[in-house]
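# Sequence and computational prediction follow.
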Amino acid sequence: MLTDEIDPEWETDVIALHEENRRNVRMGLIHQFGNEHHEQKITDYSALGAAPWSVVDRHNLFMQQIRDSFAFGAYYPALVGACALGERILNELVIRLRSAYGSHPATADVATQGSFSNWSLCIGALFKWGVLDDPLATQFNDLRKLRNRSVHYGTHLTDSNGRLDALHAVLLIQQTVEALFKPHGGPPRFIPGTTGHTFYSLRAESDPFTSEFMLPASILVSPNFEMTYNAERGQFDVFDDDTYHEEFPELTDEEFADHRRLPRRSMHGRLGEGT
């Protein structure tokens, strides 16, 4: 709403609605962050783009605090907060996954410590385990450089409010979180051909990262399930066919996608609640 350009070819009522929505967003931000220097705050909020989509909610609260700090104009807290969250995520990844890679040669260097301040050690282990690919390892390494530049004394922040470094750091941690924890995508992690929903493949279920972080935030369903929004709780209720497995005890990924495209059958039971 804040950054989309209005196309003069749009219908008059569409343009009017877009302008009204933009005004409402602006007023909401002014109410949230205060009237003083509100144009700069709106500019800063827009520069952050959309918040990362992560199903691992333990990062979302801290990410929101970092984004709020930047939008409020507290650039240095946003800068060091983004770097600290990057270090926290690296520590969490290594500590929670290292037992799954106990026999891997790269595990020896990270096998016993309770915490890590050496980013390169963590990045190297996670890369060799296959948890991080080249782009993610590079993003973490770029964030490491920003962390060292901002925490240790140097002259680069002299006569600077830190905005450019802070924006770089926040965008980096946002990209990293979304790339790691996003609940959508394609093979090999997700089953292709399932428009509207995403499902983890059989291969992905045995992946240590997926089983440790993603599956606990997911719901096991048959191809014959439905979701309805519960406005009172602000969540989706998930209803599954509890007899489906009796007729189809095992399905390949391709068969699951094929069955998902079939017309829904009547429901026999309720599975549970998800978000």
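Here it is on my side, so go on.

# When you work out contacts or count neighbours from here on, use the C-alpha atoms and nothing else.
Will do.

# contacting residues around residue 87?
Counting by Cα atoms under 8 Å, 6 or more residues apart in numbering, residue 87 touches 117, 119.

# looking at this, it is in a helix?
Yes: using DSSP: H, G, I helix; E, B strand; the rest coil, the secondary structure at residue 87 is a helix.

# Relative to residue 123, how far out is it?
To residue 123, residue 87 is 10 Å away according to Cα to Cα, to the nearest Å.

# ok, now residue 139?
Separation of residue 139 from residue 123 (Cα to Cα): 10 Å.

# Could you check which of these two is surrounded by more residues?
Taking neighbours as other Cα atoms under 10 Å, residue 139 and residue 123 compare with residue 123 leading, 22 against 17.

# residues in contact with the more buried one?
Applying Cα under 8 Å, 6+ apart, the residues contacting residue 123 are 90, 132, 137, 140-141.

# since we're on residue 100, how many residues are nearby?
Residues near residue 100, counting by other Cα under 10 Å: 14.

# Likewise for residue 210?
Residues near residue 210, counting by other Cα under 10 Å, number 18.

# Tell me how far the nearest residue in space to residue 218 that is not next to it in sequence lies from residue 73.
Closest residue in space to residue 218, ignoring its immediate chain neighbours: residue 274 at 7.6 Å, by Cα to Cα, 6 or more residues apart in numbering. Separation of residue 274 from residue 73 (Cα to Cα) stands at 36 Å.

# adding another structure so you can compare the two:
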Amino acid sequence: MTNANRKRYFVPPFFGFWDTRPRSLDEVQDHWEENIKKQHRDNQASIFASIRQEYGSDRFEHKLENFKDFGYVPMSIVSYHNLFFHQVRRAFIVESYYPALTGACALGERILNHLILDLRNSHTSKPNYKLVHRKRSFDNWKAAITALDDWAVFEPGIAAKFAELERIRNRSLHFSPETASKTRQDALSSALLIKQIIEGQFSSFGSQRWFIRGTKGACFLKREAESDPFVRNFYLPQCPLVGYRYAIDFLPNGAALVFDSESYAGDEVDDDEFARLHNERAVDELVSTIMPPDPGVITWLLTTGKAEQVTLIRALPSAAT
């Protein structure tokens, strides 16, 4: 029988769109050694070529400036965030500023709606529940932000980011003479706010309240966080429950298999002890990933947004072969 008290939920960090190329576009520094300068210039030349291929050569200097200003792309645990944010970014880079602006604002409203609809039944005793319990969608950002903040869903600063995005949305979607002259500025500001919201609330790693501190190379959920409605709805469906000896095998189609011992001997471990066991594990302690799995090994199939425990069986050769 699985000793769940010695296991924690592992947060997969490898699904979604991730782009850190903008971080490699800083100017060469005079104090760098010559070989480092050459390596940096060669790397930048490769990045410039990839940007030109991806976004086209027409008005390339403007596109490059937009690429730099937009900055790196974070990865959300919610797959549609990554898809729609990528579309916002592409629109901004190719100078389609108003579509980028309206897209970022629409994505912010969509995130708020999902949070309210997915979490409201976990907060029926809260005063703000009566304001949101019947509606199927929400365009009143203030009511949604207030409710989610009252339910302690948001990490610090996230409510303020949504409120700031709402102000940009209101003056951009409802007529304002300023919009035409500030479209690029507002598009960038709204996109950066979405980026901060994704990083602060939906990241697969970081300092959020639900992550165990100090684990090396991987992130796990605190035991007490497993009952948090936000974590339960947005994280647990895609996180396998594993012990410190787990191993990962990546599949050609982009999915991954997680192998783990079905049971771990010993008493319950707290989060600090789990972190120690994970950080000090040796390579020869890891569960084997051979197929079919050894007896006593359980497997999880990880795909975008889903972690599912599966049984793997290798097909036997037929008599004709």
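Noted; the coordinates are in hand. Bear in mind that the values here come from a model prediction, so they are computed numbers and not experimental data.

# Fetch the TM-score of the aligned pair.
The TM-score (TM-score structural alignment, normalised by the length of the first structure) is 0.92; 271 aligned residues with a Cα RMSD of 1.9 Å.

# quick one on the thing from earlier: what residues are up against the residue nearest to residue 218 of the first structure?
Each residue near residue 274 of the first structure by Cα under 8 Å, 6+ apart is listed here: 218-219, 235-238.

# That one matches what in the second structure?
Under the alignment (TM-score structural alignment), residue 274 of the first structure pairs with residue 302 of the second structure.

# Tell me the helix or strand right after the helix or strand where that match lies.
Under the criterion of DSSP states H and E, residue 302 of the second structure resides in strand 297-303. For strand 297-303 of the second structure, the following helix or strand on the C-terminal side (DSSP H and E) is strand 306-310.

# ok, now which ones touch the residue most central in space within the first structure?
In the first structure, the C-alpha nearest the mean C-alpha coordinate belongs to residue 54, at 2.6 Å (Cα atoms, centre = their mean). Counting by Cα under 8 Å, 6+ apart, residue 54 of the first structure touches 60, 177-178, 181-183.

# Of those, grab the buried ones for ChimeraX.
Of those, the buried ones go into a single ChimeraX selection, burial set by 16 or more other Cα atoms under 10 Å:
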select :60,177,181,183
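
# Tell me where the stretch 101-250 of the first structure has strands.
225-230, 235-240 (DSSP state E, counting those that start in this stretch).

# Of those strands, which is nearest residue 201 of the first structure?
Residue 201 of the first structure lies closest to strand 225-230 among the strands of the stretch 101-250 of the first structure, at 17.2 Å (Cα to Cα).

# Name the nearest residue to the counterpart of residue 72 of the first structure in the second structure, sequence neighbours excluded.
Counting by TM-score structural alignment, residue 72 of the first structure lines up with residue 94 in the second structure. Distances taken as Cα to Cα, 6+ apart put residue 63 closest to residue 94 of the second structure, at 5.8 Å, once the chain neighbours are dropped.

# Matching the one you found against the first structure, which residue comes up?
Using TM-score structural alignment, residue 63 of the second structure pairs with residue 41 in the first structure.

# show me what contacts its match?
Residue 41 of the first structure neighbours (Cα under 8 Å, 6+ apart): 33, 71-73.

# okay, those in a markdown table with secondary structure, distance to residue 8 of the first structure and neighbour count next?
Output for the contacts of residue 41 of the first structure, formatted as a markdown table (DSSP: H, G, I helix; E, B strand; the rest coil; distance: Cα to Cα, whole Å; neighbours: other Cα atoms under 10 Å):
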| residue | secondary structure | distance to residue 8 of the first structure | neighbour count |
| --- | --- | --- | --- |
| 33 | helix | 31 | 17 |
| 71 | helix | 30 | 23 |
| 72 | helix | 33 | 22 |
| 73 | coil | 33 | 20 |
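
# All the helices of the stretch 1-150 of the second structure, residue numbers only.
Counting by DSSP state H, counting those that start in this stretch, the stretch 1-150 of the second structure has helices at residues 34-55, 60-70, 79-93, 97-119, 129-132, 141-150.

# ok, average deviation of the second one from the first structure?
In this overlay with the first structure, the average offset of helix 60-70 of the second structure from its partner residues is 0.6 Å by mean Cα distance after the TM-score superposition for the first structure.

# Now do that helix against helix 34-55, angle only.
110 degrees (axes from the mean of the first three to the mean of the last three Cα atoms, to 10 degrees).
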